[in-house]
Every structure is written in structure tokens, then in C-alpha cells.
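Trainee: Pasted the sequence and its predicted model underneath.
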Amino acid sequence: MQSLPDDVIWSSNYSRDMARILTSSRSIRSRQIIGLISILGPCTTRNMTEYVLEKSNIYEYKPIQKKDLKNMQSVFKGRLKDRIDNSSNKTYPGLINEGYIVEIQNEKVKQGPKHTLSLKGCLFACGLNFSNKETVQFIKNSAMNHLFFHFLYKTYEKTSLGFIKEIFLNPILDLIKRKRIDLDDDIYLNFGIIADTIGMTLYKKRSSLLKKQAYMSENREFEQIETLRKLIIYDYNPREDWYQSIVDLYYKGNARDFYEEYSEGNFEMSLFHKVMYQLLHAYHEAVPEPIPIRSGFRLPHSTAWKEKKNMKRK
């Protein structure tokens, strides 16, 4: 195996029985590919290879050899799709077949197609030991085609990475480590427990502050929770264009096109809606106080709704 520094391999606390992609000795490359897409964004296997070799101690003082580029790119390609070992007849699960990575069909370049993470891939990446800078980049890249992670990035911009880790990322990691999230099952079956756990984390956080009488305007933790409250988008009886309005709010121009092509459709809204519901309830139940039927966020109507309304007026 190519000699690589730890920050290119990204260790994790996952045991080998947590997912099929971790069951073989080749799982290190699976973790590596998911980590690379997390911080590079949509990329080819050539992009991944160049990044890895540039970080390698071997090439600290000499140019990268073409044969090593070719060999490592071949290794990465071999981890994307199911592969059968002819000597043992054993099948090694591929990241695309297992639903962790999506091939970007309309962006084929000379080095091959680009790849991005699915929701399942993003959830797996929550358990990789990224640096703080890499974690921010992971959230930002994941926001390109996933509503939940776009909400995380918006919240991060107004609070802190520590807050995002505490309320969102660490609870997801804990669920995976305790096998409460089944990475080998349809990922949407785990949305409920993800949302419940995030909500419970916020509930405990706010309850603790209230009990300590530390819930004051000058308290940094108080400010972050209040900021989160203002970003929650929820309505018990959502209007017809609710989903499209949220997509319009988060994605503009080419970013909207990419989201439409490589998001996971209704599953995006399912996870987003469940998380918003739990955050709203957790915030108010911590007092306790009556729970409103909608959050205070004023969501503009979608562009399509406005156009339809204007046409009726003509």
C-alpha cells in the first residue's frame, strides 16, 4: 500500500461490522474515497489520486511519478463498483452499488466522471476524523445537493463549528457507533431516529442551561440556540409550494440545477422536515411552554407559485 500520512487516510471509530464496505482489508480505501469527496467536493478519481499523492511523504521532495498516478487511480476506480476476486470468488462491495456515492453523469471529463456523496455517504462521513477545516468543507460540499446539510452550513455560518458538532454531527456519529443507524439498510428508514436524537440533544442542552440559570442574553450558548431557533423552517400545515420554496431559498442558478439533478428528491424533504419538527419541539419543551404550529421563519413563496399567481391576474 502507498505510504500515506494519517490526514489522507482519515481514521474512524467504526468497527468492521458496521457496514459491508468495512468488512474487508480494503475498507481503508473506501473510507479514503468518501473522505476525499467530502473535502474536495464533486471530483474524479484522478482528482482524488493527485490530492493523495501530493500529501504523501514520498513526494515531498520529488515529482509524482505517472505510474503511481495510474496505479492509485486504478485502485480508486476498483472501489467504486462491486468487484469479484477471481482467486477467492469473493465479492467486494462498491461504493456506488452500496449507495454511498453518486456518479455525476453530465460532467464527464478526460479523467473520467466526477462523483459526489449521497445522503448515506454524508452520514458515513460524519464518523471520519476530519480536522475542523475539513469538517467545514465537508458540510459545505454536502450542502450542494442535500437540504439537511445546507441547513447545517447556514447554521454554522451564524453560530460555530463546535455548536454544529454538539447538536448535529456527534449525535449522528453516536447512533452509527451504537448501530442504531443501519448503514446497510435503506437510509430513509433511519431519518426518524436521526431527527429524534438531534432534538433530544437540543432539549437537554437548553434544559441544562435553564436549570443552571445560565440562559441569559450575554451567554454564548444561549445566543447560539436562539440563532438556531430563528433558522428553523417548519409549519404543521405546510402550503402547497412549501418544498419548492425551501429549495428556492437555498439554491440559486446553477446550484439549483445541480441540486435538482443530484439530490434525493422527497427523501431530502423527509429528513429536513423531521429534523425541523424535532428542533422546534425540543426548543419549547425544554421550558416547558406551548409549542407553536409553525416556526417564526418567514418563508417566501416559490418562484413557480409567484409566476402562476401572476398569470392568473392577466
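Mentor: Perfect, I can see it now.
Trainee: okay, CA-based contacts and neighbour counts for the rest of this
Mentor: Fine.
Trainee: Going along the chain, name the strands of the protein.
Mentor: Using DSSP state E, the strands of the chain run over 83-85, 90-92, 101-109, 112-117.
Trainee: which ones are touching Ser15?
Mentor: Contact analysis of Ser15 by CA atoms under 8 Å, 6 or more residues apart in numbering lists Leu22, Lys177.
Trainee: That should have said Arg313, apologies.
Mentor: Contacts for Arg313 (CA under 8 Å, 6+ apart) come out as none.
Trainee: Tell me which of the strands of the chain sits most buried.
Mentor: strand 112-117 (a mean of 22; mean count of other CA atoms under 10 Å).
Trainee: which other residues reach that one?
Mentor: So strand 112-117 is in contact with 34, 37-38, 41-46, 100-105, 107-108, 142, going by CA under 8 Å, 6+ apart.
Trainee: where along the stretch 101-250 of the chain do the helices fall?
Mentor: For the stretch 101-250 of the chain, the helices defined by DSSP state H, counting those that start in this stretch occupy 119-125, 132-142, 147-158, 161-164, 170-177, 191-211, 220-231, 242-250.
Trainee: Which of these sits closest to Ser25?
Mentor: The closest of the helices of the stretch 101-250 of the chain to Ser25 is helix 119-125. By CA to CA, the value is 18.0 Å.
Trainee: Against which helices or strands is that closest one packed?
Mentor: If contacts are counted by 3 or more CA pairs under 8 Å, 6 or more residues apart in numbering; DSSP states H and E, helix 119-125 sits against helix 27-40.
Trainee: Dump the strands of the chain to CSV, plus distance to Gln2.
Mentor: As requested, the strands of the chain are exported to CSV (distance: least, CA to CA, whole Å):
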stretch, distance to Gln2
strand 83-85, 21
strand 90-92, 20
strand 101-109, 23
strand 112-117, 22
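Trainee: Compare those and give me the one nearest Pro63.
Mentor: Closest to Pro63 of the strands of the chain is strand 112-117 (CA to CA; 23.0 Å).
Trainee: quick one: that closest one to helix 27-40, angle?
Mentor: Relative orientation of strand 112-117 versus helix 27-40 (axes from the mean of the first three to the mean of the last three CA atoms, to 10 degrees): 90 degrees.
Trainee: how far is strand 112-117 from where the chain is centred?
Mentor: 16 Å (CA atoms, centre = their mean, to the nearest Å).
Trainee: structure B:
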Amino acid sequence: MTRIRFYSRTSQVDEPILWDNEFPYGTVPIFIGKKAKNAMDLLASLELCGASTTTDIARYAIESHYSKGEIDGMGIHFLKRREHYYWNHIWGYVKNRRAKNGMKYHGLIKEEYVKKVDSLTENVHVYAPTLKGHLASLGYKFKDDELIKFIKNASRNSLYFAFLNHIMEKISLDFIKEIFLFPVKHMIRYQRIRFDDDYRLNFDLIASATAIRIERAIRLSWDEIYRHMPASSRIRMKANRVLLKQIDVLMQNTWFDLHANSKWLGHLIELYYPTEEQRVFYERHSDPSDKNLIYKVMREIHLAYYNGYEEKIPNKYTQKFPLPIRRNRKKTNKRSGKKHALKLKLTKYHFD
């Protein structure tokens, strides 16, 4: 509980953390201390409303948990004060610097959980979570509709979450929760995944958690379906067949390549970000290590699938990759076709 002041020092209320989470104390450094509640609410609100200003973030947090009548009774300064709290957390403001016991806020930008993104309006600061912020947010107990918002918003600047969003559209949210999110939440709950050190050390754990779940599901489902284990009921066998088909769909949309290069990466970016605007936003606001995470996740899915069926593991995906998105380029004529085609071939998959 945190004391929240409305419009005067005598008008206060104890407000709980607005979004429940599964973070053990100390797992995420910015969630430690007296002001941890505001940092938790800030990051959750930002994940759910997407790239926003502090005013939009504060309004979303308040309107998500208070009725219109309650907000009107809190006074006009309630939103401004919440906005001020969030600004302090984003920039790491130090309150009462001259005092020995001055209050110091964790800077979410300095700690790389949040970054400032491009804004169409001058002198208006817009913020969005980074990959580190997205991974830390996996510990929140979002409702299903909030979870969909979170994945879609996070997919704008992360290939890993773009991959999850793509699979969610192909299969279902329940499949994403079962194969990807629940294993990671389990590791967060038991402090296997932490953020008090280099968060990139968690990439292998995140990838292996998904792989273990896939391989175990394949082996158990295979045993119950094809070996006719007596404990299996018809309902259970039907559920196992559905799960195996869903894992097959997952595998058909996993593009692991042992010899991945910039061309492979270019294919993924064009697949998940079909418009130029989406690609520009991703390139400007993504974390460089995001490419490493998606590679490890796809690699572990690839290995787990073939290990589960005890088959020989190929060096790359065997299904046909979707054709690259066609750009609005001028058609080449027969005279200059070879020269122009060579130029396109050299520049098509160039990424900084």
C-alpha cells in the first residue's frame, strides 16, 4: 500500500499496486523501495497503452482502476500529481537534494527499461518500453485482453514479441500462454530470471524454458495418443491431438537457420513489419540484442521439435519461407534489366 494524496495533505488514501505481479522482492531493482509501487504501475501502464506521454500514462492508470465519479471526487490535481510521480521515475529525479535523506527515484531511462521515442509534436516527450522493460513485464498478472494489448504493443520494437504476436494470430492466446509465458513466469517466480545483473543473461533461460515445454508436450502427447496409455481418456487424447497440431503450426512459422545472416534477418523484419513506417520504428527503437533473443528462441524451438519426435535435426527450416514483401519499385526494362537487378540484389537486405 502507498499513501496517495488527492488535493490536500488531509485528503489521502492507501492505494494498492494497480497490477498484480509475480516478482519476488529484489528480482527487479526498480521495484525496490518506498516508491516501487509507482514504478510498477508506470511500467504496466506504458506496456498496455503503448508509446505515450506521461499524461497519457497517468490517465490510463487512473481510468483503469477508478470510476468517473471517483476521479471527479479526487480533484483536478490528482492526475497532475500522478503524472509528476511518473516523470520523476522515468528521469530519476532526486527529491530534496540538499537533505541527507533525500528521496531518489530510479531512472527508468537510465536503467534501460524505458526510452524516449520520436514525437510528431515539438517539445512533447513520448516514451516506450525497451526490450528489458518488455521482459520484466512478463511477470505481471495481466488479464487476457490486457495480455493481447501488451504483446501487440511490445511487438512494435521487438522481433521476439512480434514473433509471439504472429503465432498468437495463427493459433491462439492460450497457446502462447501455455508454451511461452507460463514457463517464463515460473522462472521469474522462483528467481531464475532476474534483472539485477545484465538482463541479456536471461535470453538462454527464456529460450530453454519454451523448448522444454514443447519437447515435453510432444513426448507426453505422443505416448498418450499412439501408445494408448490406459490412463488416457478420450477428452485428454483429443486435447493432445490439438496440441500437437498447434505445435506443428508453430514449427511452420519458426524460421531457424544455423547460418543466419543479414539476409535472414531482413526476411524476418519484412515478414513482421510489412510497412515502411513499421520498419523505421523498429530500426530506431529496438534493442540491438533483440536479434540475438529471437535467434536463440527459434533455435531452441527447432531443436526441441525434432528432439521430441526423435528425428534428425536439419540445419535450417524445411518449410517455404513467405515471399518478401513487394516494394513499390519501378519495373525494369530489358535493356537495363541486368544492371538494375544486380543493384537491387546488393541493397535489398542492407540493415544498419
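Mentor: The structure has been received and is ready for your questions. The model shown is predicted, which means the values in this text are computed figures rather than measured ones.
Trainee: Dump the helices of the stretch 101-250 of the first structure to TSV, plus mean neighbour count and distance to Val8 of the first structure.
Mentor: Formatted as TSV, the helices of the stretch 101-250 of the first structure follow (neighbours: other CA atoms under 10 Å; distance: least, CA to CA, whole Å):
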stretch	mean neighbour count	distance to Val8 of the first structure
helix 119-125	23	14
helix 132-142	20	11
helix 147-158	20	23
helix 161-164	16	21
helix 170-177	19	20
helix 191-211	19	28
helix 220-231	17	32
helix 242-250	17	31
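Trainee: mind putting these in CSV, distance to Thr303 of the first structure included?
Mentor: Shown next, in CSV, are those (distance: least, CA to CA, whole Å):
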stretch, distance to Thr303 of the first structure
helix 119-125, 26
helix 132-142, 24
helix 147-158, 18
helix 161-164, 30
helix 170-177, 34
helix 191-211, 29
helix 220-231, 21
helix 242-250, 7
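Trainee: Ok, which of those comes nearest Asp82 of the first structure?
Mentor: Within the helices of the stretch 101-250 of the first structure, the stretch nearest Asp82 of the first structure is helix 119-125; the backing value is 16.3 Å (CA to CA).
Trainee: what does that closest one correspond to over in the second structure?
Mentor: Matched against the second structure by TM-score structural alignment, helix 119-125 of the first structure falls on residues 131-137.
Trainee: and Phe161 of the second structure, how far is that from Asp20 of the second structure?
Mentor: Distance, Phe161 of the second structure to Asp20 of the second structure, using CA to CA, to the nearest Å: 21 Å.
Trainee: Leu323 of the second structure too?
Mentor: Relative to Asp20 of the second structure, Leu323 of the second structure is positioned 42 Å away (CA to CA).
Trainee: out of the helices of the stretch 101-250 of the first structure, which comes closest to Ser295 of the first structure?
Mentor: Closest among the helices of the stretch 101-250 of the first structure, using CA to CA: helix 220-231, at 7.9 Å.
Trainee: Quick one: list the elements packing against that closest one.
Mentor: Helix 220-231 of the first structure packs on helix 147-158, helix 266-285, going by 3+ CA pairs under 8 Å, 6+ apart.
Trainee: To which residue of the first structure is Ile193 of the second structure aligned?
Mentor: Ile193 of the second structure maps onto Ile181 in the first structure, by TM-score structural alignment.
Trainee: Hmm, Pro171 and that match touching each other?
Mentor: No: judged on CA atoms under 8 Å, Ile181 of the first structure makes no contact with Pro171 at a distance of 11.0 Å.
Trainee: Name the residues contacting each of these two.
Mentor: Taking CA under 8 Å, 6+ apart as the contact rule, Ile181 of the first structure and Pro171 touch no residue in common.
Trainee: Roughly how far does the closest residue to Arg194 of the second structure other than its chain neighbours sit from Tyr105 of the second structure?
Mentor: Leaving aside its chain neighbours, Arg194 of the second structure sits nearest to Thr27 (5.0 Å; criterion: CA to CA, 6 or more residues apart in numbering). Distance of Thr27 of the second structure to Tyr105 of the second structure, given as CA to CA: 17 Å.
Trainee: likewise Ile90 of the second structure?
Mentor: Distance from Ile90 of the second structure to Tyr105 of the second structure, counting by CA to CA: 8 Å.
Trainee: Who are the contact partners of the corresponding residue of the first structure for Ile171 of the second structure?
Mentor: Aligned counterpart of Ile171 of the second structure in the first structure: Thr159 (TM-score structural alignment). With contact taken as CA under 8 Å, 6+ apart, Thr159 of the first structure is in contact with Gln224, Thr227, Leu228.
Trainee: ok, of the residues you listed, which one's closest to Ala286 of the first structure?
Mentor: Using CA to CA, the contacts of Thr159 of the first structure come closest to Ala286 of the first structure at Leu228, 14.6 Å.
Trainee: Check whether the closest one really touches Tyr153, as I assumed.
Mentor: No: at 11.6 Å, Leu228 of the first structure and Tyr153 do not qualify as touching, with contact defined as CA under 8 Å.
Trainee: returning to what we had before: which of Leu323 and Asp20 of the second structure has more neighbours?
Mentor: More crowded of Leu323 of the second structure and Asp20, by other CA atoms under 10 Å: Asp20, with 14 against 9.
Trainee: Which residue of the first structure is paired with the more buried one in the alignment?
Mentor: Using TM-score structural alignment as the criterion, the counterpart of Asp20 of the second structure in the first structure is Ser11.
Trainee: pretty sure that match is touching Cys126, no?
Mentor: No: taking contacts as CA under 8 Å, Ser11 of the first structure lies outside contact range of Cys126: 11.7 Å.
Trainee: Name the nearest residue to the most centrally placed residue in the first structure, sequence neighbours excluded.
Mentor: Nearest residue to the geometric centre of the first structure (CA atoms, centre = their mean): Cys122, 3.6 Å. With sequence-adjacent residues excluded and distances taken as CA to CA, 6+ apart, Cys122 of the first structure is closest to Ser142, at 6.8 Å.
Trainee: Alright, that wraps it up for me.
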